[in-house]
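Visitor: A predicted structure for the sequence below; I have some questions about it.
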Amino acid sequence: MSPAAFSLRQQLAFYGAYHSNPTNVWIHITCVPLIVWSAYVLGSHLPRPEALPSIHADFGPYLAFDLNYAAIWAIATELYYFILTPVVTLAHIPIAAFTLLTATAYASQPGSLWTAATVHVLCWLAQFYGHGVHEGRAPALLDNLLGALVLAPLFVHYEALFMLGFLKQTKKDLQNDVGKLNTELRLKKKEVKKE
């Protein structure tokens, strides 16, 4: 893994460079949480790895925990976020936990696999629409699949914090970094056209 993978500023700037259009940002703010939730539902349908202990807990009819692939992904992602940005991650953990617990509980319902798959596909299509029509640029996942998939929820969390008026200096720094990256991209496109 490159050192840039552990630089919050570089990671947010990379992702932000692909999400400058306000309509596209709103599409992502809506769709990314639904994609994560539906992915957790889908991941909860996978057979539990035999190497893992069987841990299950119900917290009422709408919240449940299973140590499964979805839980492993959620925990690993939050640990990565914590390395990048401890304080912001502490604010994100309750959201991530709620998403995982509701998805795990929903996964036990009849028809949950098809519902989650439908939500997942529709949200991905909406994001491609946002990039193609509003952003005018291919999604970040075409340049860095893992980075885009892992960073999307954190980026959306930051966008929500910015909209609520938090982290003003971080927002300003990020906008400057995104501006520089977009300028570099435009210059590269001009060079390619000249050749």
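Guide: Structure's in. What do you need?
Visitor: going forward, measure contacts and count neighbours with C-alpha atoms only.
Guide: Will do.
Visitor: for the chain, which helix is longest?
Guide: In the chain, with assignment by DSSP state H, the single longest helix is helix 168-194.
Visitor: roughly how far is that one from the heart of the chain?
Guide: How far helix 168-194 lies from its chain's middle: 22 Å, per C-alpha atoms, centre = their mean, to the nearest Å.
Visitor: Where do the strands of the chain begin and end?
Guide: 56-58, 64-66 (DSSP state E).
Visitor: before we move on, back to that, which helices and strands does the longest helix of the chain pack with?
Guide: helix 8-16 (3 or more C-alpha pairs under 8 Å, 6 or more residues apart in numbering; DSSP states H and E).
Visitor: want to compare, so here's the second one:
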Amino acid sequence: MPISQLFDVNSQLAFYGAYHSNKINVLVHMIFVPLILWTSQVLLSQFPVPSVVPALHYEINDYLAFDLNIPAILAGLYIVYYFILEPVAALFYTPQMILSLLTATAYSKGSGNVSNAGILHALSWIAQFLGHGLAEKRAPALVDNLLGAVVLAPFFVHLEILFGLGYRPEMHKRINNEIGKEIARIRKAQGDEKRAAAKSS
């Protein structure tokens, strides 16, 4: 994918949406993508940060805490990227990301909680793959673009909810049109591969 398309919301959402056109699979993602993000933040909180990163910690209460750690840095980068893609939607998403980060950080401090998060993380991924295999009937986006799929997933789910609430209908229609074109392109490529394989066998 060209670098210019990495910052084009239509291209990015068309790519991701082409792998998530089934309503059941989209619902599965709405449930489990936030869980994957949250459990990832719990798990990554155990990794040390480079020495150049200042040690910052602020505990709001037993359920909300902030550390300047790997999850916090990644959350900041995610939000910056989302603002580049679609500023208003990113603004709406920012409180959700902050809440996810603060609760994950606080939860990671409890005894045995990291192990629990690891189990939930694995189960959430299994649910995602089942959604693709049983409902979407195709491989997930991460097979073709791991980084793009992992980074885009939370924002895609967020936008799907916003679109359902009537957010920017013209944008929703435009992206759906692009998704249709992308699905047609992928199916054509798959058909060409099958025909080529049949000829060579």
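Guide: Structure's in. What do you need? On a predicted model such as this, the values are computed, not experimentally measured, just so you know.
Visitor: care to give me the TM-score?
Guide: The TM-score (TM-score structural alignment, normalised by the length of structure 1) is 0.97; 195 aligned residues with a C-alpha RMSD of 1.0 Å.
Visitor: winner for burial among the strands of structure 1?
Guide: The highest mean neighbour count among the strands of structure 1, using mean count of other C-alpha atoms under 10 Å, belongs to strand 64-66: a mean of 20.
Visitor: what sits up against stretch 73-86 of structure 1?
Guide: The set of residues external to stretch 73-86 of structure 1 that reach it, using C-alpha atoms under 8 Å, 6 or more residues apart in numbering, is 6-8, 88-90, 93, 96, 100, 150, 154.
Visitor: try 7 Å this time
Guide: Residues outside stretch 73-86 of structure 1 that contact it (C-alpha atoms under 7 Å, 6 or more residues apart in numbering): 6-8, 89, 150.
Visitor: how about the helices of structure 2, start to end?
Guide: 9-17, 23-44, 70-85, 87-107, 113-130, 146-164, 169-200.
Visitor: if we can go back for a sec, using neighbour counts, trim the contacts of stretch 73-86 of structure 1 to the buried set.
Guide: 89, 150 (16 or more other C-alpha atoms under 10 Å).
Visitor: Closest one of the contacts of stretch 73-86 of structure 1 to Glu195 of structure 1?
Guide: Ser7 (33.8 Å; C-alpha to C-alpha).
Visitor: need the contact list for the closest one.
Guide: By C-alpha under 7 Å, 6+ apart, the neighbours of Ser7 of structure 1 are Leu84.
Visitor: Not counting residues beside it along the chain, what's closest to the most centrally placed residue in structure 2?
Guide: Of all residues in structure 2, the one closest to the mean position by C-alpha atoms, centre = their mean is Ala153, 1.9 Å from it. Among residues not flanking Ala153 of structure 2 along the chain, Val33 sits closest, at 6.7 Å (C-alpha to C-alpha, 6 or more residues apart in numbering).
Visitor: want to try JSON lines for the contacts of stretch 73-86 of structure 1, with distance to Ser108 of structure 1 as columns?
Guide: Converted to JSON lines, the contacts of stretch 73-86 of structure 1 look like this (distance: C-alpha to C-alpha, whole Å):
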{"residue": "Phe6", "distance to Ser108 of structure 1": "36"}
{"residue": "Ser7", "distance to Ser108 of structure 1": "38"}
{"residue": "Leu8", "distance to Ser108 of structure 1": "36"}
{"residue": "Thr89", "distance to Ser108 of structure 1": "28"}
{"residue": "Val150", "distance to Ser108 of structure 1": "25"}
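Visitor: Many thanks, I have nothing further to ask.
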